[in-house]
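Chemist: The following block contains a protein sequence and its predicted model.
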Amino acid sequence: MKTSRLQKTKQLTVAGMAALAATSSLVAEDAKPDPRPNILFIFSDDHALKTIGAYNPEYTADNPLNATPNIDRIAEEGAVFTRSFCTNSICQPSRASVLTGKHSHKNGVWGNGAPWDNQQWVFTRELAKNGYQTAMIGKWHMHPYPSTEFDYHKTLTGYGGQGRYYQPLFINHDGQEVQETGYSTDLITDYSIEWMENRDKTKPFLMMCQYKAPHTNVMPALRHLREFKEDIPVPDTYFDNFDGRSEYLKHTWMSMHGLQVPEVLKISPKLGEYDREKLHHTNPYHYMVPLTLEEAKAWHKHYDPMNDDYNKRRAEGKLQDGSKELSIYRYQRYMNDYMAVIDGVDENVGRLMKYLDDEGIADNTIIIYSSDQGFLLGEHGITDKRVALEESMMMPFIIRWPGHIKPGQRNDAMIQNIDYAPTFLEAAGIEIPADVQGRSLLPVFQGETPDDWRTSIYYHYHQTGEYNLPKIESVRSKRYKLNRYYGHRDPELAKLGEQWELFDLDKDPQELNNLYNNPEMAPVRQEMKEELDKLREQYEVQEQE
């Protein structure tokens, strides 16, 4: 980890950091700090709740699925929101909803690739107008890149805007593309700490530290490569065939059973059995391309024995294509890498928290850990998001604010990512615009949910055709969920027409028993349809074809 860069002057700060430093030097020595809270927003990508200790109190030190001690510390000293949902479970739309406090149909980012209107209202610009210093470092993903949304930004680029884990490319604040040396999660933390160190310390700040990890293609830091274990519990629904539910789900391209073996599972020829230089030209997106020779040697030292064993088993007639045995093996390989990548995220969360502690500003800093959406890790045989299943819709939201949030609480208020923007504004004492669709969470921070708080959430996935899915509209109450599938762009699949699902989440938390056509559930079905219509009206949803 390149912590030494924090003691060195780097070109990474470019014009934006230079301007900030110049401004800081003009501040009078006796200037008093603004008492409003700082905000450190840590945002990962595709972080499944089942791999966060704070969301799984049944885990023990001797038997964790995955240990996340630093993320858990935020929870222990703050609050875990157990009913936290995204509005549209896909990268770009979720980020737009966080910034605008609005659903996708209002902010215009309905799917990945939809253009970002960089002139629309965002809470970050509002904070800056009211005396906050604002910065975003890491994954942005939207198009175009940031302009005036932040005082300073340094964003990942390449790989479709995802960035890569090793030797990532960044767009600096001045628009210059630079390739940095190191591991993405470490570098984003380095740059975030350096910006906080060089800011004007008489003013409050917003730092949005946004990791690529643990987004596929999961590549751990070399120090986190772990011994391969094949004992990770396989989800009960791993071999789900979706009988009785929407036929569209049987056609998705998100199956963990068919993961691309070389790219996702790191099963590739040994070092020396392929031409590294040729690979750069013939397949520039191959996961091995960014690695230096020394990194590649360490990588192969770890993975080659596993791959030798894989090939040996295949030669012995095991792990055959289409077998459950191979499917479970793929799950184990993926999960080992996924959790190792999260080791890097958690370690860097600890570095950020240590910085706050060392600077003596932790008590006046709101720190949030969240992710752009949830993620299915083999549940229902899926490895992705998008669908209106709990593991996809639910996103982590863990927050610490000393003196304002009772430590150790588990809050079951229904919240969404559209609530983040108004929450940050109210915490800063700034008026919330009337057209923001989310609601400030300050009233629920002490564990008491107001009587008029929402009792259901609205979800809408718009990107028809992607991963062979139709559009999906959903309303989720505390007990029930109603899903509507419609509008597939493929002419043949579109013949399936509109399809509905209804689940009783109290009795069926795995969403296996579709009750939509059950006559006994007619009153609930009608109630949920009325709730859907109410939310459409509330959020001004026009698209209902």
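Modeler: Yes, it's here. Numbering: from 1, shown residues only.

Chemist: make it CA atoms for all contacts and neighbour counts henceforth
Modeler: Will do.

Chemist: Okay, helices next: where are they in the stretch 151-300 of the chain?
Modeler: Assigned by DSSP state H, counting those that start in this stretch, the helices in the stretch 151-300 of the chain fall at 184-198, 261-265, 276-282, 293-315.

Chemist: now for the second one, which elements pack on it?
Modeler: In this case it means helix 261-265. helix 324-359 (3 or more Cα pairs under 8 Å, 6 or more residues apart in numbering; DSSP states H and E).

Chemist: The helix it packs on: which residues count as buried?
Modeler: 326-353, 355-356 (16 or more other Cα atoms under 10 Å).

Chemist: Give me the angle between that helix and helix 293-315.
Modeler: 150 degrees (axes from the mean of the first three to the mean of the last three Cα atoms, to 10 degrees).

Chemist: what's the angle between helix 324-359 and helix 184-198?
Modeler: Going by the same axes, to 10 degrees, helix 324-359 makes 10 degrees with helix 184-198.

Chemist: Quickly note the distance from Asp72 to Lys50.
Modeler: Distance, Asp72 to Lys50, using Cα to Cα, to the nearest Å: 13 Å.

Chemist: Neighbour count for those two, which is higher?
Modeler: Taking other Cα atoms under 10 Å, Asp72 and Lys50 do not tie; Asp72 has more neighbours (21 against 17).

Chemist: contacting residues around Met528?
Modeler: Residues counted as contacts of Met528 (Cα atoms under 8 Å, 6 or more residues apart in numbering) are Val475, Tyr480, Lys481, Leu482.

Chemist: Tell me which of the helices of the stretch 151-300 of the chain lies nearest to Pro509.
Modeler: Nearest of the helices of the stretch 151-300 of the chain to Pro509, taken as Cα to Cα: helix 261-265 at 29.2 Å.

Chemist: let's bring in a second one:
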Amino acid sequence: MNYRQVVGAGLLLLTVMGTGSLRAAEADPPTPQASSQPQASLVERPNILFIFSDDHAYQAISCYGDPRRLIDTPNIDRLAREGVRFDRCLVPNSICGPSRATVLTGKYSHLHGFYNNTNSRFDGSQVTFPKLLQKAGYQTALIGKWHLVSDPTGFDHWHILPGQGLYYNPPMIRNGQRVQQSGYVTDVITDLSLEWLEKRDKSRPFLLMVHHKAPHREWSPALRHLGHDQDRQYPEPPTLFDDYSGHGQAIRDQDMTLARTFTDLDAKLKPPPNLTPEQRRLWDAYYEPRNKAFLEKKLTGKELIRWRYNRYMHDYLGCVKGVDESVGRLLKYLDDHNLAQKTIVVYSSDQGFYLGEHGWFDKRFILEESLRTPLLIRWPGVAKAGHADKHLTSLLDLAPTFLEAAGLPADPQMQGRSLVPLLRGQAVADWRKSFYYHYFEYPVPHRVRPHYGVVTERYKLVHFYKPDVDEWELLDREKDPLETRNFYDDPAYAEVVRELKAELQRLRRELKEPDELPKEAYGALYFPPKKKK
């Protein structure tokens, strides 16, 4: 692969010759110079600011145009206006830890080894894109949620939340040392990120990964955002009261509904942990009178679900407002310090999330709202401003993209593909037309059975296969965009099923997924957690 470096407006633009990616097909990638001896050209390589939230549904980003118009996110929308909005970015395994491992490695769960949030532990010795950037002279930092159990590797500086982290006054771990932070977690992560940007070595390019806890369950907003919606009654998704009659046992028998799974902590009938007395006073001043009015009504059935849906939307979207403000603060720093033209900014989430669709919260299923995650990339001089890309893209593609931006080859084991040609708006004839998905964790916390499937622009063919089911479902997003019906047994789809099964097998062979996976992949199914004494 040949390159030429074009220096303009202080930004090095990498012009890719030919249609391939920078991925080395056979040989191991060359070992770049150590960060203690940066090359002269490093000052011209783009900085990378990667902002990653947790459970942020694309429906809750205004530039994605959800018909409910749930929220305005002007700062995240700015990235779409000044860069590329990817409209079908898919996750290989819709759950937090596995998605984070995929971002780092560019690999599926069966290769990076992090299958679930129950008993997986990330092997930090494997190749990751931060390690490759670090070796090439980039200074690297990770601030916020990590959620991979082992300590981060490949970072000059890391300041992370232990486990899921707390929304208020969170304890954190800074380069192995436990520290106590004061304030709201989204603000804390943003403050620490800006502090690192200010203190960094300004002679070298940087990779800064800002990983937010928000808007993860239990969706506790900042105190300033309590009442942000003025008690709005939110438009309901058409499937809020889905009875799952069009699906098989696996989708019917889950435990992630507003009807029966929503807890008092979710509903804010109990306050979140770790509030100071003054924070608790402000919290109670908002929730207590509303909770009192709710309890007096003694709601049941659909009216109870409607109340929970509206409380959920207030809280979840309040968390999103904090994340959007964080993006605005980070973009302002780049503007104020003459870094905007030299920095790639990426916004994404570890997966999508259900905002009442099918009566659900959470994620996990191959259905669209959790399979699809937001992805917005601004790269001045490269990314086609205001472009909406419709290709099947994935979190798998981020690692090769970041490496190509830095002029480095991807590791041969990476299973994604650089998005740089798509960012430029180029036609890529051999881009993927199908995508493989595999979810493992069962039965806790939400009784979503293991399943794998193939996804195309129109169809999803899904196999639920453990522990007590053997079911196939075919979803047709053209005829049934809400995904409420299974077309698998319809004779009119026999040829579609045959073709998709063949494609499914082809993808599994290509991705080198073994027929038998380790029992550890399935979490509590084979290794139930020990009961506390």
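Modeler: Perfect, thanks for sending it. In this text, all values refer to a predicted model and were calculated from it rather than measured experimentally.

Chemist: Let's have the helices of the stretch 151-300 of the first structure in TSV, adding mean neighbour count and distance to Ser392 of the first structure.
Modeler: TSV is the format used below for the helices of the stretch 151-300 of the first structure (neighbours: other Cα atoms under 10 Å; distance: least, Cα to Cα, whole Å):
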stretch	mean neighbour count	distance to Ser392 of the first structure
helix 184-198	22	23
helix 261-265	16	20
helix 276-282	12	34
helix 293-315	15	30
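
Chemist: export those helices to TSV and tack on distance to His153 of the first structure?
Modeler: Below are the helices of the stretch 151-300 of the first structure laid out as TSV (distance: least, Cα to Cα, whole Å):
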stretch	distance to His153 of the first structure
helix 184-198	10
helix 261-265	30
helix 276-282	29
helix 293-315	29
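
Chemist: And those helices: which comes nearest Gly360 of the first structure?
Modeler: helix 184-198 (12.3 Å).

Chemist: superposed on the second structure, where does the closest one end up, distance-wise?
Modeler: Compared with the second structure after fitting, helix 184-198 of the first structure has a mean deviation of 0.7 Å; criterion: mean Cα distance after the TM-score superposition for the first structure.

Chemist: quick one: that helix to chain centroid distance?
Modeler: 19 Å (Cα atoms, centre = their mean, to the nearest Å).

Chemist: same for it, what does it pack against?
Modeler: helix 14-25, strand 133-138, strand 205-210, helix 324-359.

Chemist: give me that answer again for 6 Å
Modeler: Counting contacts by 3 or more Cα pairs under 6 Å, 6 or more residues apart in numbering; DSSP states H and E, helix 184-198 of the first structure is packed against no other helix or strand.

Chemist: relative to strand 205-210, how tilted is it?
Modeler: Going by the same axes, to 10 degrees, helix 184-198 of the first structure makes 170 degrees with strand 205-210.

Chemist: Which part of the second structure matches helix 184-198 of the first structure?
Modeler: Mapping helix 184-198 of the first structure onto the second structure (TM-score structural alignment) gives residues 185-199.

Chemist: How about stretch 412-428 of the first structure?
Modeler: Using TM-score structural alignment, stretch 412-428 of the first structure corresponds to residues 390-406 of the second structure.

Chemist: which residues are in contact with the matching stretch?
Modeler: By Cα atoms under 6 Å, 6 or more residues apart in numbering, the residues outside stretch 390-406 of the second structure that reach it are 45, 87-91, 102-103, 106, 129, 410, 416-419.

Chemist: Let me see the contact set for the aligned partner of Arg458 of the second structure in the first structure.
Modeler: Matched by TM-score structural alignment, Arg458 of the second structure corresponds to Arg479 in the first structure. Listed by Cα under 6 Å, 6+ apart, the contact set of Arg479 of the first structure reads Leu505, Asp506.

Chemist: Roughly how far does Arg479 of the first structure sit from Glu511 of the first structure?
Modeler: From Arg479 of the first structure to Glu511 of the first structure the distance is 12 Å (Cα to Cα).

Chemist: now swap in Lys534 of the first structure and tell me
Modeler: Lys534 of the first structure sits 24 Å away from Glu511 of the first structure, going by Cα to Cα.

Chemist: Those two: which has the busier surroundings?
Modeler: Glu511 (21 against 13).

Chemist: Determine the three-state secondary structure at that one.
Modeler: Classification of Glu511 of the first structure using DSSP: H, G, I helix; E, B strand; the rest coil returns coil.

Chemist: Would you mind finding the match for it in the second structure?
Modeler: Aligned partner of Glu511 of the first structure by TM-score structural alignment: Glu483.

Chemist: residue contacts, Leu208 of the second structure?
Modeler: Residues in contact with Leu208 of the second structure (Cα under 6 Å, 6+ apart) are Leu49, Thr140, Ala141.

Chemist: Can you get me a residue count around the residue mapped onto Phe155 of the second structure from the first structure?
Modeler: Counting by TM-score structural alignment, Phe155 of the second structure corresponds to Phe150 in the first structure. For Phe150 of the first structure, the tally of surrounding residues (other Cα under 10 Å) stands at 22.

Chemist: do the same with Gly381 of the second structure
Modeler: Counted with other Cα under 10 Å, Gly381 of the second structure comes out at 16.

Chemist: pretty sure it is in a strand, no?
Modeler: No. Membership of Gly381 of the second structure in a strand is not supported by three-state DSSP, which gives coil.

Chemist: Tell me the counterpart of it in the first structure.
Modeler: Gly381 of the second structure maps onto Gly403 in the first structure when the alignment is built from TM-score structural alignment.

Chemist: separation between the spatially closest residue to that match that is not a sequence neighbour and Glu325 of the first structure?
Modeler: Excluding the flanking residues, the one nearest Gly403 of the first structure by Cα to Cα, 6 or more residues apart in numbering is Asp363, at 7.9 Å. Taking Cα to Cα as the measure, Asp363 of the first structure falls 51 Å from Glu325 of the first structure.

Chemist: Equivalent analysis for Leu20 of the first structure, please.
Modeler: From Leu20 of the first structure to Glu325 of the first structure the distance is 57 Å (Cα to Cα).

Chemist: Mind listing residues that contact the match of helix 184-198 of the first structure?
Modeler: By Cα under 6 Å, 6+ apart, stretch 185-199 of the second structure touches Gly144, Tyr167, Tyr168, Ser326.
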